[in-house]
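Colleague: starting from these lines, generate the structure:
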Amino acid sequence: MSTYVDGFVIPIPKTKVNAYKKMAKMGAKTWMKHGALAYYECVADDIKAPYSINFPTMTKAKKNETVIFAFIVFKSKAHRNKVNAKVHKEFGEMPGAENFAMPFDVSKMAFGGFKTLAQG
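Modeller: Next up is the predicted model:
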């Protein structure tokens, strides 16, 4: 069975990484509770790219920013749509949800759903 993946690339101020980590842990718990197969939120570490463009260049990250690479794995696109609907409903019902501010500039985030070509 081929899985489906939601992928994210996010430039984020280095001073906001701890706030992001707290949010990511809550996200992991919630997505997994609602059926995601895997959930990863990763911060840039070894991003030298001598043979290709690097993530900071690709995202136009500023000197005070680093890059988050994240992905969530689902059974299928339909499964992803069901899980995400449950997650967004739960987040929307949380106290203070209407005033929640992301620890990064959402307009700089890249997001998309991907069909899996190969997995091991």
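Colleague: going by C-alpha atoms from here, please, whenever you check contacts or count neighbours.
Modeller: Noted.
Colleague: ok, and the closest non-adjacent residue to Gly35?
Modeller: Val83 (6.2 Å; CA to CA, 6 or more residues apart in numbering).
Colleague: what of Ser2?
Modeller: Thr116 (6.1 Å).
Colleague: again with Lys16
Modeller: Once flanking residues are discounted, Lys16 sits nearest to Pro103: 5.8 Å by CA to CA, 6+ apart.
Colleague: next, count neighbours for Met58.
Modeller: 10 (other CA atoms under 10 Å).
Colleague: please, where are all the strands along this protein?
Modeller: Per DSSP state E, the chain carries strands over the ranges 4-13, 38-43, 65-74, 110-115.
Colleague: thought the residue nearest to Gly35 was touching Leu37?
Modeller: No. Assessed by CA atoms under 8 Å, Val83 is found out of contact with Leu37, at 10.4 Å.
Colleague: and this one, so I can compare the two:
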Amino acid sequence: MSYIDGFVIAVPSGNKTRFSEHATKGDSVFIDLGAVRVVECWGDDVPDGKMTDFRKAVQATEDETVVFSWIEWPDKATRDAAHAKMSEWMQNPEKADPRMDPQKNPMPFDGKRLIMGGFSPLVELGKKGD
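Modeller: This is a model prediction of the structure:
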């Protein structure tokens, strides 16, 4: 069964194009490392909640848009191998894939407010997307 890495990020709304370019370049690394697909979703209908919500979770300001993203891996072993490779690159930046180089592909958002986690699907209904 597949394995999912999920992300929620606050991105300055004026950086939508920069974010798209950054994601296209960086996400291609995940595909090369075995991901089945990567989906980046620009917030369109993200309501404020009474107790909690996506905006509060990432401390989004008025001039930021919430981005919800996920990486679908064929299995947890492939995901773990990809994470190990990226961790290795962090230890040896000279060996890192240049698409992941923050000098060449800077993050157009505050990475300290990124929320991420790995998830095992529990229920899957419908057809697989292309």
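Colleague: Val83 and Leu37 of the first structure - which one has more neighbours?
Modeller: More crowded of Val83 of the first structure and Leu37, by other CA under 10 Å: Val83, with 20 against 16.
Colleague: please name the residues that touch that one.
Modeller: Contact criterion CA atoms under 8 Å, 6 or more residues apart in numbering gives 31, 34-36 as the residues in contact with Val83 of the first structure.
Colleague: one step back: could you dump the strands of the first structure into JSON lines with mean neighbour count and distance to Ala49 of the first structure added?
Modeller: Converted to JSON lines, the strands of the first structure look like this (neighbours: other CA atoms under 10 Å; distance: least, CA to CA, whole Å):
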{"stretch": "strand 4-13", "mean neighbour count": "21", "distance to Ala49 of the first structure": "16"}
{"stretch": "strand 38-43", "mean neighbour count": "16", "distance to Ala49 of the first structure": "16"}
{"stretch": "strand 65-74", "mean neighbour count": "20", "distance to Ala49 of the first structure": "14"}
{"stretch": "strand 110-115", "mean neighbour count": "13", "distance to Ala49 of the first structure": "20"}
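Colleague: a markdown table for those strands, including distance to Pro95 of the first structure?
Modeller: Output for the strands of the first structure, formatted as a markdown table (distance: least, CA to CA, whole Å):
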| stretch | distance to Pro95 of the first structure |
| --- | --- |
| strand 4-13 | 25 |
| strand 38-43 | 24 |
| strand 65-74 | 25 |
| strand 110-115 | 26 |
